[in-house]
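Need coordinates for the below:
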Amino acid sequence: MSEVDRQRSARPRHSALFVPAGNERALSRALERGADVVILDLEDATAPEAKIAAREAAARFLTRRERTDTVEVVLRVNGIGTPFAGDDLAMAARCAPDAVLLPKVEGEVALETAARMLDEQRRSADLSLWAMIETPLGIARAVDIAMAGNEAAMRLDCLVAGTNDLMKETGVAPSPGRAFLTPWLMQVVLAARSAGLDVLDGVYNDFADRAGFEAECAAGRAMGFDGKTVIHPAQIEPANVAFGIDPQARAEAEAIVAAFASPQNAGRGVIALDGRMVERLHLEAAERLLARARLVDRKDNR
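As a prediction, this is how the structure comes out:
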């Protein structure tokens, strides 16, 4: 069991839809598309001359939205050190998305700076940080970033692999199965798990290629990712299916919880269940899975 104090979120993050923050038509339907997470994008999807207008549109969206525990709204700000970061973070503190996604994180300094800038607004105690790992230096320092972000002051909650930028920065060519990217993606997964964080796979650019997208989702789940970032509503449903809760895993979790709840197992750290030994760390994982399953059920029944 991990020695870190924080536990991974119970919230499902099977699909995370990037939406350009300046596209008010896309924003108007963003929460209805079925994604677990909606990421309002002030960075790559917004041209420099449109940054201010996009920030204002995101602020209106965040102010008007009805908060829900079935859809997270995350704001991707411009990178620390850019001319836009300060105003982006001030707006985030004022309008309170569920989290702030920092692009191109390459060390703990970006986390420290963002946390400090949010704290200066004095209205950001509930805001968590997400970090995109999408540069060679970010990959090399992924574990350090994750562990530094595990400190309470940093409030890091999730890592996001930025595969497009990573390919651009390294010169790695796209290839079926992402053979050359996979070792780096596994480093991101390892970093997240070392610090008790969630971790999301990168985007698949050809949104018309459903078969290819489904194959990449299956590979991402096998690597250990919790979900996938997506760029088109057509990718949401297959991502939710691929990273969703397996019925057999749910049944096993229910059996573990029921077994530990039995009076005869009260206070026990290890019990026998169906011919195998089950520890309390398995109970914690089962309880988290069931909590996530209940949120999925609520979303599906909206």
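
alpha carbons only for contacts and neighbour counts from here, please
OK.

now the strands for the stretch 1-150 of the chain?
With strands called from DSSP state E, counting those that start in this stretch, the stretch 1-150 of the chain shows them at 15-20, 37-41, 72-76, 99-102, 128-133.

Export the ones you listed as a markdown table, with columns for distance to Ile145 and mean neighbour count.
Below are the strands of the stretch 1-150 of the chain laid out as a markdown table (distance: least, C-alpha to C-alpha, whole Å; neighbours: other C-alpha atoms under 10 Å):
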| stretch | distance to Ile145 | mean neighbour count |
| --- | --- | --- |
| strand 15-20 | 22 | 26 |
| strand 37-41 | 21 | 26 |
| strand 72-76 | 18 | 26 |
| strand 99-102 | 12 | 26 |
| strand 128-133 | 9 | 25 |
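
Let's have these in JSON lines, adding distance to Ser262.
What follows is those, written out as JSON lines (distance: least, C-alpha to C-alpha, whole Å):
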{"stretch": "strand 15-20", "distance to Ser262": "36"}
{"stretch": "strand 37-41", "distance to Ser262": "36"}
{"stretch": "strand 72-76", "distance to Ser262": "35"}
{"stretch": "strand 99-102", "distance to Ser262": "38"}
{"stretch": "strand 128-133", "distance to Ser262": "36"}
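
looking at the ones you listed, which is closest to Ala142?
strand 128-133 (7.1 Å; C-alpha to C-alpha).

Could you check the angle the closest one makes with strand 72-76?
Interaxial angle, strand 128-133 versus strand 72-76 (axes from the mean of the first three to the mean of the last three C-alpha atoms, to 10 degrees): 60 degrees.

list the helices and strands strand 128-133 packs on?
Counting contacts by 3 or more C-alpha pairs under 8 Å, 6 or more residues apart in numbering; DSSP states H and E, strand 128-133 is packed against strand 99-102, strand 156-161.

got those as JSON lines, with distance to Asp41 columns?
Converted to JSON lines, the helices and strands packed on strand 128-133 look like this (distance: least, C-alpha to C-alpha, whole Å):
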{"stretch": "strand 99-102", "distance to Asp41": "9"}
{"stretch": "strand 156-161", "distance to Asp41": "14"}
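
and of those, who's closest to Val189?
strand 156-161 (8.3 Å).

Following the chain onward from that closest one, which element is next?
The C-terminal neighbour of strand 156-161 among helices and strands, as given by DSSP states H and E, is helix 163-170.

what sits up against that next one?
Outside helix 163-170, the residues that touch it by C-alpha atoms under 8 Å, 6 or more residues apart in numbering are Glu134, Thr135, Pro136, Ala173, Pro174, Leu181, Gly202, Val203.

want to put them side by side, so please do this one too:
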Amino acid sequence: MINISRPRRSVLYMPGANTRALEKAKILAADSLILDLEDAVAPDAKVAARQNILEALQTGFGHREAVVRINGLNTPWGLDDLKAFANSKADAIVLPKVESATQVQEVAKVLKESNARPDLTIWAMIETPKAIFKLEEISGSHPLLEALVLGTSDLVKDLHGKHTPSRVETQTALSLSILAARAFGLCVLDGVHLSLDDEVGLKQSCIQGRDMGFDGKTLIHPSQIAFANETFGPSTEEVAEAQERITAYEAAIKSGAGIAVLNGKLIEELHIQDAKRILALANAIQSFG
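Below is the predicted model:
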């Protein structure tokens, strides 16, 4: 099913405690922003950071999607975070360390009780071994769930693994997350690349994530945005080829054939579905750019 409401090629974490960063985010080329109240904010700064994000949301972030990562509901701040943003201008709520359907359903329940906007969705962070074993349960937990976000830093820590260029340490988790997302019609976002001075590694990670099937990549620094946008967006050549496939296939169907041939390659219905996805993504990028 093609359901590309907007592009999420580049999804940048922004610490809620840093007002300068929140202001700068309004001019960055990221598709989406995760305004963070969890890992990036010290305990004694969490209440102030919550207010910073609320104020920033009032003026908005332009075409950029603004989602808020709250603290877990099992923390002293989580429930207040959730209630504070239930009727804000946030586009989604990101719930950290999701390990069960119950956690997502609890967030949805609080949003309903708070009379939240019906289009305020939920994103689930997948960042623990238990979450990987519960992916099917989590992915089908509630209609408001819109995206799975891989938290590979926490996952590697829990695995007692090491970050490697090939990402062999997270391959199983990454693949299972993509499978779950596709099975339930969810967006799925790759984990961050931690080394800011490793452009080669960033490119390798983005290309690998794209080829595996991720919709985009979470990022920790504005310098990473451009390559994520380039990698996860279709090229001019890909858009042109997608249109050619559709044209050739429609002509074949009109003539009574079930398949078409384009540049020596067979074109079937499955190729047309992918071509339409590429065109939908290209249109979404143009609309929100």
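
Got a TM-score for the pair?
Aligned and superposed, the two chains score 0.91 in TM-score terms (TM-score structural alignment, normalised by the length of structure 2); 287 aligned residues with a C-alpha RMSD of 2.3 Å.

re the thing from before, nearest to Pro20 of structure 1, out of the helices and strands packed on strand 128-133 of structure 1?
Of all these, strand 99-102 comes closest under C-alpha to C-alpha, at 13.8 Å.

what helices or strands is the closest one leaning on?
strand 72-76, strand 128-133.

so what's the aligned residue in structure 2 for His14 of structure 1 up against?
When structure 2 is aligned by TM-score structural alignment, His14 of structure 1 is paired with Arg9. Counting by C-alpha under 8 Å, 6+ apart, Arg9 of structure 2 touches Ala30, Asp31, Asp215, Gly216, Lys217, Ala228, Asn229, Thr231, Phe232, Gly233.

distance of the closest residue to Arg9 of structure 2 other than its chain neighbours from Gly233 of structure 2?
In space, and not counting its chain neighbours, Arg9 of structure 2 is closest to Gly216: 3.9 Å by C-alpha to C-alpha, 6 or more residues apart in numbering. From Gly216 of structure 2 across to Gly233 of structure 2, the span is 9 Å (C-alpha to C-alpha, to the nearest Å).

Have a look at the two and say which one is more surrounded.
Taking neighbours as other C-alpha atoms under 10 Å, Gly216 of structure 2 and Gly233 compare with Gly216 leading, 27 against 22.

so what corresponds to the more buried one in structure 1?
Gly216 of structure 2 maps onto Gly227 in structure 1, with residues paired by TM-score structural alignment.

My guess is that match contacts Leu17. True?
No - with contact defined as C-alpha atoms under 8 Å, Gly227 of structure 1 does not reach Leu17; the gap is 10.9 Å.

in the stretch 201-302 of structure 1, which spans are helices?
For the stretch 201-302 of structure 1, applying DSSP state H, counting those that start in this stretch gives helices covering 210-223, 236-242, 247-261, 280-300.

With mean neighbour count as added columns, please give those in JSON lines.
Below are the helices of the stretch 201-302 of structure 1 laid out as JSON lines (neighbours: other C-alpha atoms under 10 Å):
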{"stretch": "helix 210-223", "mean neighbour count": "17"}
{"stretch": "helix 236-242", "mean neighbour count": "20"}
{"stretch": "helix 247-261", "mean neighbour count": "15"}
{"stretch": "helix 280-300", "mean neighbour count": "17"}
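
right, so of these, which gets closest to Ala96 of structure 1?
Evaluated over the helices of the stretch 201-302 of structure 1, closeness to Ala96 of structure 1 peaks at helix 280-300, with 21.4 Å, by C-alpha to C-alpha.

From the contact counts, what lies against that closest one?
helix 247-261.

which secondary structure elements does the helix it packs on contact?
Of the remaining helices and strands, those touching helix 247-261 of structure 1 by 3+ C-alpha pairs under 8 Å, 6+ apart are strand 270-273, helix 280-300.

With structure 2 overlaid, report how far that helix is off on average.
By mean C-alpha distance after the TM-score superposition for structure 1, the fitted helix 247-261 of structure 1 averages 3.4 Å away from its aligned residues in structure 2.

Kindly calculate the angle that that helix makes with helix 280-300.
In terms of direction (the same axes, to 10 degrees), helix 247-261 of structure 1 departs from helix 280-300 by 130 degrees.

Can you give the distance of helix 247-261 of structure 1 from its chain's centre?
25 Å (C-alpha atoms, centre = their mean, to the nearest Å).

hmm, who's touching that helix?
Defining contact as C-alpha under 8 Å, 6+ apart, one finds that helix 247-261 of structure 1 is touched by 265-266, 268, 271, 273, 278, 282-283, 286-287, 289-290, 293.

ok so, going back, is it possible to export the contacts of helix 163-170 of structure 1 to a markdown table including distance to Asp157 of structure 1 and neighbour count?
Converted to a markdown table, the contacts of helix 163-170 of structure 1 look like this (distance: C-alpha to C-alpha, whole Å; neighbours: other C-alpha atoms under 10 Å):
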| residue | distance to Asp157 of structure 1 | neighbour count |
| --- | --- | --- |
| Glu134 | 17 | 27 |
| Thr135 | 19 | 23 |
| Pro136 | 21 | 17 |
| Ala173 | 30 | 10 |
| Pro174 | 29 | 13 |
| Leu181 | 23 | 16 |
| Gly202 | 17 | 27 |
| Val203 | 19 | 24 |
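
three-state assignment of Val172 of structure 1?
Secondary structure assignment for Val172 of structure 1 (DSSP: H, G, I helix; E, B strand; the rest coil): coil.

Quick one: map it onto structure 2.
Val172 of structure 1 maps onto Gly161 in structure 2, by TM-score structural alignment.

Who are the contact partners of the residue found closest to its match once you drop the neighbours it is linked to in the chain?
Distances taken as C-alpha to C-alpha, 6+ apart place Glu169 nearest to Gly161 of structure 2, at 6.3 Å, with adjacent residues excluded. Glu169 of structure 2 sits next to Val156, Gly161, Lys162, His163 when contact means C-alpha under 8 Å, 6+ apart.
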